[in-house]
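1. This is the structure alone, sequence omitted:
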């Protein structure tokens, strides 16, 4: 191969994998054009996450708001499918990374995707508001479209909590950020309008306030993250809890952990008593 042909192939390969996220050469690592040695010890993990996704560093108030949303979503106990799956996987002889991947791969449209769907819904409400509707009218119109397709409204209501304890602190921080001019507040207004519409529609019935997906969707949208990244950021957040649960499970000595204890299995499935049979069976 001639020198010019070799150079052309090299350039083509370089362009094939060209990225603005990072640049690596022998002795050099740059993240968004910033040398990694300048980031280590001076930039936190949340700021680095922002940097890689957005290309710049957040202000301290933006960083604090994003961190609050990430902290709020880290865990929801072993009854959450993603956590339960990771704990079972950890007893099956796979590595810790496989157990984490098992949990993360459970985060789909129904479990873990409501934040993305809520941002999309709030975007639609905001668009109608910019076209002249007041917030309540815009929310009612968009809600009707969503509830014609499903009885579930993404980001509102919770099967476990009458009022999600994560809602109030997240919205309070968002309100403070709006007052300080850190974020605009449109997505917060859209979400609160949905809550008002739900209260009026369900007068006298159990309220359906914002849940963690709705409250974090407000924050992600206010900070300028597009809807798909609302799910991506939730995955990063929840992977922390998945890791903790998978690690705890590895220390408890169980093998082939199933969804319910052996003692409550039907009698016909519990007839074989020797532990070796339980531990070796798939």
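-> Alright, I've got the coordinates. Since the structure is predicted, the reported quantities are computational estimates derived from the model, not experimental observations.
2. going forward, measure contacts between C-alpha atoms and count neighbours the same way
-> Fine.
3. dump the residue contacts of the most centrally placed residue in the chain.
-> Central residue of the chain (CA atoms, centre = their mean): residue 234, 0.9 Å from the mean position. If you count contacts by CA atoms under 8 Å, 6 or more residues apart in numbering, residue 234 has them with 70, 73, 112, 115.
4. Which of the residues you listed sits closest to residue 11?
-> residue 70 (39.5 Å; CA to CA).
5. where's that closest one relative to residue 107, distance?
-> Relative to residue 107, residue 70 is positioned 15 Å away (CA to CA, to the nearest Å).
6. ok now do residue 97, which residues does it touch?
-> Shown in contact with residue 97 (CA under 8 Å, 6+ apart): no residues.
7. ditto for the one 5 residues further on
-> Residue 102 sits next to 82, 85, 86, 89 when contact means CA under 8 Å, 6+ apart.
8. list the buried ones in the longest helix along the chain?
-> When the chain is parsed with DSSP state H, its longest helix is helix 227-250. For helix 227-250, burial by neighbour count (16 or more other CA atoms under 10 Å) applies to 227, 229-247, 249-250.
9. Residue 184 - that's part of a helix, no?
-> No: under DSSP: H, G, I helix; E, B strand; the rest coil, residue 184 falls outside any helix and is assigned coil.
10. Spatially nearest residue to it (excluding sequence neighbours)?
-> Residue nearest to residue 184 in three dimensions, not counting chain neighbours: residue 178, with 5.8 Å by CA to CA, 6 or more residues apart in numbering.
11. And for that neighbour, the neighbour number?
-> By other CA atoms under 10 Å, the residues close to residue 178 number 16.
12. And it, which helix or strand is it part of?
-> In this structure, residue 178 sits in helix 167-179 according to DSSP states H and E.
13. Quick one: distance of that helix to the chain centre.
-> In terms of CA atoms, centre = their mean, to the nearest Å, the centre of helix 167-179 is set 19 Å apart from its chain centre.
14. Also stretch 13-25?
-> Relative to its chain's centre, stretch 13-25 lies at 27 Å (CA atoms, centre = their mean).
15. Residue 255 - nearest residue in space that isn't next to it in sequence?
-> residue 91 is the one closest to residue 255 (CA to CA, 6+ apart), at 4.7 Å.
16. Any figure for the gap between that neighbour and residue 249?
-> According to CA to CA, residue 91 and residue 249 sit 7 Å apart.
17. Residue 16 now?
-> 42 Å.
18. Residue 174 too?
-> 36 Å.
19. same question, residue 102
-> For residue 102 relative to residue 249 (CA to CA), the value is 14 Å.
20. Mind listing what's buried along the helix or strand containing residue 9?
-> Per DSSP H and E: residue 9 is located in helix 3-16. Under the neighbour-count criterion of 16+ other CA under 10 Å, helix 3-16 has nothing buried.
21. what sits up against it?
-> Contacts of helix 3-16 (CA under 8 Å, 6+ apart): none.
22. Helices along the stretch 101-250 of the chain, start to end?
-> Under the criterion DSSP state H, counting those that start in this stretch, the stretch 101-250 of the chain contains helices at 114-130, 135-149, 167-179, 186-201, 212-222, 227-250.
23. A further structure is provided below for comparison with the first:
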């Protein structure tokens, strides 16, 4: 029997008839006493957060729930519904769109922030930016926005909450300083502001709270799932069948030969 019971090993949940415990906490003690952000923390980190830590995590989760039906993750959820799929499939389609380009910047920003911290702090931002661009990509994750100019309205609010939390001893504020140092370095190089965006700001919070970089993407998926469900449900109420990314009267640009063999 040990071969069977050890097939899956977990520190997360213990269960027997009439008993459910998450990380040692009885479910009946958690229900009604623990918020959803606290539960996320417990499940991913192994212990309950402080009230201040939970508030900061919740702020990051709230900030990233949606960015409109033009966002690929939301668009695919709505299109899935018009193809007859239920909410769970629409949600799965949305989450599967959250890759390195659309949805991965938060994870990458935590990686960059951590590299700067390990190098010695904000004064090393320039060197680590150079390293990132040489080894990874010219794009610096978490900064600049193609739509929100000159400022992504979510970022200053989140950074302000980090500053408040740091003043209360909830977090160090070190990663907020690193984020600001990157922002200043990019502005100096470009000759114009390159403000922090939602991915950069939530990455500051996740780094301040000690979440590893891969969990930053997981948390973003949880956050964006709220928007995906809301849009998929709205599309169900509106109706519509087989709606693609553009209205049918708009045709794509064909770039192939006019006739086979040409």
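-> Nice, I can see it. On a predicted model such as this, the values are computed, not experimentally measured, just so you know.
24. Could you tell me the TM-score of the two chains?
-> After superposition, the two chains reach a TM-score (TM-score structural alignment, normalised by the length of the second structure) of 0.93; 251 aligned residues with a CA RMSD of 1.3 Å.
25. What lines up with residue 71 of the second structure in the first structure?
-> Aligning on TM-score structural alignment places residue 71 of the second structure opposite residue 80 in the first structure.
26. How about residue 91 of the second structure?
-> So residue 91 of the second structure corresponds to residue 100, using TM-score structural alignment.
27. okay but residue 143 of the second structure is in contact with residue 183, surely?
-> Yes: the pair formed by residue 143 of the second structure and residue 183 meets the contact definition of CA atoms under 8 Å, at 7.2 Å.
28. Report the set of residues contacting both of those two.
-> Common contact partners of residue 143 of the second structure and residue 183 (CA under 8 Å, 6+ apart): 194, 195, 196.
29. Among the residues you listed, which one lies nearest to residue 16 of the second structure?
-> For those, the residue nearest residue 16 of the second structure by CA to CA is residue 196; the value is 47.7 Å.
30. quick check: the helix or strand just after the helix holding residue 9 of the first structure aligns to which part of the second structure?
-> Note on helix 3-16 of the first structure: by DSSP H and E, the next helix or strand toward the C-terminus is strand 22-25. Taken onto the second structure by TM-score structural alignment, strand 22-25 of the first structure occupies residues 13-16 there.
31. okay, now the nearest residue to residue 174 of the first structure once chain neighbours are set aside: neighbour count?
-> Of all residues not flanking residue 174 of the first structure in the chain, residue 219 sits nearest, at 6.7 Å (CA to CA, 6+ apart). For residue 219 of the first structure, the count of nearby residues is 27 (other CA under 10 Å).
32. And residue 219 of the first structure, what's its match in the second structure?
-> Following TM-score structural alignment, the counterpart assigned to residue 219 of the first structure within the second structure is residue 205.
33. so who does that match touch?
-> 56, 57, 60, 158, 162, 175, 176.
34. Could I get the contacting residues of the first one?
-> By that I understand residue 56 of the second structure. By CA under 8 Å, 6+ apart, the contact set of residue 56 of the second structure is 161, 162, 165, 205.
35. Greatest separation within these: which pair is it?
-> Greatest spatial distance in the contacts of residue 56 of the second structure: 165 and 205, 10.1 Å, computed using CA to CA.
36. sorry, back to before: quick one: what's aligned to the residue nearest to residue 184 of the first structure in the second structure?
-> When the second structure is aligned by TM-score structural alignment, the residue opposite residue 178 of the first structure is residue 166.
37. Measure how buried the alignment partner in the second structure of residue 200 of the first structure is and give me the count.
-> Under the alignment (TM-score structural alignment), residue 200 of the first structure pairs with residue 188 in the second structure. A total of 12 residues lie near residue 188 of the second structure under the criterion other CA under 10 Å.
38. ok, now how distant is residue 188 of the second structure from residue 182 of the second structure?
-> Distance from residue 188 of the second structure to residue 182 of the second structure, by CA to CA: 10 Å.
39. Likewise for residue 160 of the second structure?
-> Applying CA to CA, the value for residue 160 of the second structure to residue 182 of the second structure is 17 Å.
40. Same question for residue 141 of the second structure.
-> Distance, residue 141 of the second structure to residue 182 of the second structure, by CA to CA: 10 Å.
41. between the two, which one's more packed in?
-> residue 182 (28 against 23).
42. Please list all residues in contact with the nearest residue to that one once chain neighbours are set aside.
-> Among residues not flanking residue 182 of the second structure along the chain, residue 125 sits closest, at 5.8 Å (CA to CA, 6+ apart). Going by CA under 8 Å, 6+ apart, residue 125 of the second structure touches 116, 178, 181, 182, 185.
43. Of these, which are still contacts in the first structure?
-> Counting by both residues aligned by TM-score structural alignment, their matches' CA atoms under 8 Å, those that remain in contact in the first structure are 116, 178, 181, 182, 185.
44. how many neighbours does the equivalent of the second one over in the first structure have?
-> Looking back up the chat, that one is residue 178 of the second structure. Using TM-score structural alignment as the criterion, residue 178 of the second structure maps onto residue 190 of the first structure. Residue 190 of the first structure: 23 surrounding residues under other CA under 10 Å.
45. for residue 79 of the second structure, same thing?
-> Neighbour count of residue 79 of the second structure, defined by other CA under 10 Å: 22.
46. element containing it, please.
-> Using DSSP H and E, residue 79 of the second structure maps to helix 72-82.
47. average offset between that helix and the first structure?
-> For helix 72-82 of the second structure, the mean deviation from the first structure after alignment is 0.5 Å (mean CA distance after the TM-score superposition for the first structure).
48. Can you tell me what sits against that helix?
-> Residues contacting helix 72-82 of the second structure (CA under 8 Å, 6+ apart): 66-69, 87, 89-91, 93-98, 102, 227-229, 231-232, 235-236, 239-245.
49. Buried ones among those residues?
-> 66, 69, 87, 90-91, 93-95, 97-98, 227-229, 231-232, 235-236.
50. rewinding a little: if I look at the residue nearest to residue 174 of the first structure, how far off is residue 44 of the first structure?
-> For residue 219 of the first structure, the distance to residue 44 of the first structure equals 19 Å [CA to CA].
51. Same question for residue 34 of the first structure.
-> The gap separating residue 34 of the first structure from residue 44 of the first structure is 14 Å, by CA to CA.
52. who has more neighbours, these two?
-> residue 34 (15 against 11).
53. Under the alignment, what does that one map to in the second structure?
-> In the second structure, residue 34 of the first structure lands on residue 25 (TM-score structural alignment).
54. So which bit of the first structure is stretch 38-58 of the second structure matched to?
-> Residues 47-67 of the first structure are where stretch 38-58 of the second structure lands when matched by TM-score structural alignment.
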